[in-house]
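**Q** Pasted the sequence and its predicted model underneath.
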Amino acid sequence: MSDVAALGRPEAGETAGAAVATVRERTTRASQVVTLLAVVIPPVGLVVAGAGLWGVALSWVDVALFLLLYVLTGLGTTVGYHRLFTHRSFETTKTVRAAFAILGSMTIQGPVTQWVTDHRKHHALSDQEGDPHSPHAGFAPNAWGALKGFFHAHMGWLFHLKGMERGEHYGKDLYADRLIRRIDRLYFAWVVLTFALPFAVGYLAGGRSWQLGLQALVWGGLIRIFAYQHATFSVNSICHMFGRRSYRSRDESRNNWIVAALTFGEGWHNNHHAFPASARHGLDRFQVDIAWWTIRGLEKLGLAWNVRLPSDGQRARRRLSEA
């Protein structure tokens, strides 16, 4: 059985009677405060700054570009990079595959093959030695170790471990895919596009004003990328430290609704680690999963098929507590 195929099956080494580490009934107050500071305050600060700059260095064009590109490129990562290319949760046409690969590249989180191989290694060794962005493995079980682990998982790993897993071990299927390799070779063209597009719209909407073009580039390019990247980074850090566990998995993955809201459903991370190949992460009631709605919409249009979901029986066997 290949490494890729194994990702779609129950976590290796687990049995019905396996012990589950660090399971609590609810998130502690301290955890809630940390989550608030790390996830909620930056967007609130962005809104406050925007209000102060309204009419001076921010317009409706900038807001529309920020939101539209945040959603489109974010879905490129969540639906494309993650659920389609990494876990093969569904199948689709070459055109849709190319669209998601390009949109994902426009978040500047690396080419498709690099992102996927890193993430597959994360699942193979989740929260164990060798996991590229675990906040737990290799860090002392004290406050200072937790702080260092949080920073490493959030963004520290990007500076010395990102892109180390290349080749066939975790990405043979994608390295054999001519379409994906071609899109990867044009990665820097997509990086240019992610900035050029908002500049062009701002420039034209502002009556061919390069100043308004630059303003749109800042909000629809730089700030949008900053905001989405840190939302994504929070899946690696916050969702392995703070939140609830509803299903049995062999790691410390957690469900965090705030991160889920910012990442179109990726914050239902414990659900995902319990059922890695599932196209749906928001498995329980009230767990909003916009990426899943996107896949479901494609399926209804005949553009997605072989959509993989856990059965009710599988969910019942792995459930720890009510969501």
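**A** Thanks, I have it. Residues are numbered from 1 along each chain as shown.

**Q** going forward, measure contacts and count neighbours with C-alpha atoms only.
**A** Noted.

**Q** Apart from its chain neighbours, what residue comes closest to the residue nearest the centre of the chain?
**A** When Cα atoms, centre = their mean is applied to the chain, the residue found nearest the centroid is residue 232 (4.7 Å). The shortest distance from residue 232 to any non-neighbouring residue, by Cα to Cα, 6 or more residues apart in numbering, is to residue 263 (6.5 Å).

**Q** Same question for residue 307.
**A** Spatial nearest neighbour of residue 307, excluding adjacent residues (Cα to Cα, 6+ apart): residue 90 at 4.3 Å.

**Q** ok, and here's another one to check against it:
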Amino acid sequence: MKMKQWFDNSQINTQTGQPEQLEGIDWPRVIPYIGLHLVCLFAFVTGVSWAAIIVCIAAYMIRMFAITAFYHRYFSHKSFKTYRWVQALFGFLGASATQRGPLWWAAHHRHHHIHADTAEDTHSPRHGFLKSHMLWFLNKKNFPTQEQRVKDLARYPELRWLDRFDIFPPIIFASLIFGLGIYLEKFHPSLGADRWQILIWGFFISTILLSHVTYCINSLAHRWGTKRFETNDDSRNNFLLALFTLGEGWHNNHHFSPGSVKQGFYWWEIDLSYYVLKGMEKVGLVWDLKYPDKQLIKAKAKS
């Protein structure tokens, strides 16, 4: 595919004469999104310390796990069972990553699996890289939650609350990070970190990194990588994406067996979210983990 096609988001609507992908953009919601990126530039003012980097990585990992293990494997695919308080906790952590509420996320992802890489798929890279990466969720038509697809989740009022008031988890999480910064500044001044530095790195930079790495599953994992299984889509396995997304980069595996809690099918396919879920299973926090059919994998995998 030519580079121009990758970034081409200029299909013209013959009636309006405007680009189809841009005419539905919800611009008031784009402003806060742009603002999140711009705030990261304050890192040049606050500087950086090892404490800030550690907090940034920790905030990234915790919320990436909430997205990959719970928003994706649990809420979207029901690949294991857990307690109601556990699903609420990780629903909150997932929402704190500014990727909307669990009902909205799961509904769109279920839609994706039904229509993967077709005209109905809202974030297929076949429609252009930028639309696949981020323009799709900035479009007005994709803002409402498709509740008919998540009736199993909508029966929980706490999940509906997270979905309706998805702005509050990021604010609460940012406040906790700021509080941690105050603590480090006051009681551990030798670390060289202050409250604003911890806030910038621990919330804003970690959130932007987390967001764009997650978006890469839509925009890159359907383009770059290997295709072990023949599926009705363009999904690929990508080792680098698997590392940064805690296992989601084994995307062709996932589209072959969507309900599996394990996305790295072989021992060398690192799947950190699965390893953590196995640990949670051992202490009784999750159970009934679903696995892919080994015989089917052996029969369908390309040699």
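**A** Yes, it's here. Note that the structure is predicted; figures quoted are calculated from it, not measured.

**Q** Please pull up the equivalent of residue 221 of the second structure in the first structure.
**A** In the first structure, the residue paired with residue 221 of the second structure according to TM-score structural alignment is residue 239.

**Q** For burial, what's the neighbour tally of its match?
**A** Using other Cα atoms under 10 Å, residue 239 of the first structure has 26 other residues around it.

**Q** still on that earlier bit, and the residue nearest to residue 307 of the first structure, how many neighbours?
**A** Residues within reach of residue 90 of the first structure, counting by other Cα under 10 Å, total 20.

**Q** Quick one: end-to-end length of stretch 131-151 of the first structure, please.
**A** Start-to-end span of stretch 131-151 of the first structure (Cα to Cα, to the nearest Å) is 15 Å.

**Q** what distance separates that stretch from the middle of the whole chain?
**A** Centre-to-centre, stretch 131-151 of the first structure and its host chain are 20 Å apart (Cα atoms, centre = their mean, to the nearest Å).

**Q** returning to that earlier point: which ones are touching the aligned partner of the residue nearest to residue 307 of the first structure in the second structure?
**A** Matched across to the second structure, residue 90 of the first structure falls on residue 80, judged by TM-score structural alignment. Neighbouring residues of residue 80 of the second structure by Cα atoms under 8 Å, 6 or more residues apart in numbering: 73, 74, 261, 286, 287, 288, 289, 290.

**Q** mind running it again at 7 Å?
**A** 74, 261, 286, 287, 288, 289, 290 (Cα atoms under 7 Å, 6 or more residues apart in numbering).

**Q** filter the residues you listed to the buried ones?
**A** Applying 16 or more other Cα atoms under 10 Å to those, the neighbour count classes 74, 261, 286, 287, 289 as buried.

**Q** thinking again about what came up before, would you agree the match of residue 221 of the second structure falls within a strand?
**A** No: assessed with DSSP: H, G, I helix; E, B strand; the rest coil, residue 239 of the first structure is helix; it does not lie in a strand.

**Q** Run through the residues that contact the closest residue to residue 304 of the first structure other than its chain neighbours.
**A** Nearest residue to residue 304 of the first structure, sequence neighbours excluded (Cα to Cα, 6+ apart): residue 92, at 4.6 Å. Residues near residue 92 of the first structure by Cα under 7 Å, 6+ apart: 303, 304, 305.

**Q** other SSEs contacting the longest helix along the first structure?
**A** In the first structure, assigned by DSSP state H, the helix with the most residues is helix 187-205. For helix 187-205 of the first structure, the elements it packs on are helix 94-105, helix 210-217, judged by 3 or more Cα pairs under 7 Å, 6 or more residues apart in numbering; DSSP states H and E.
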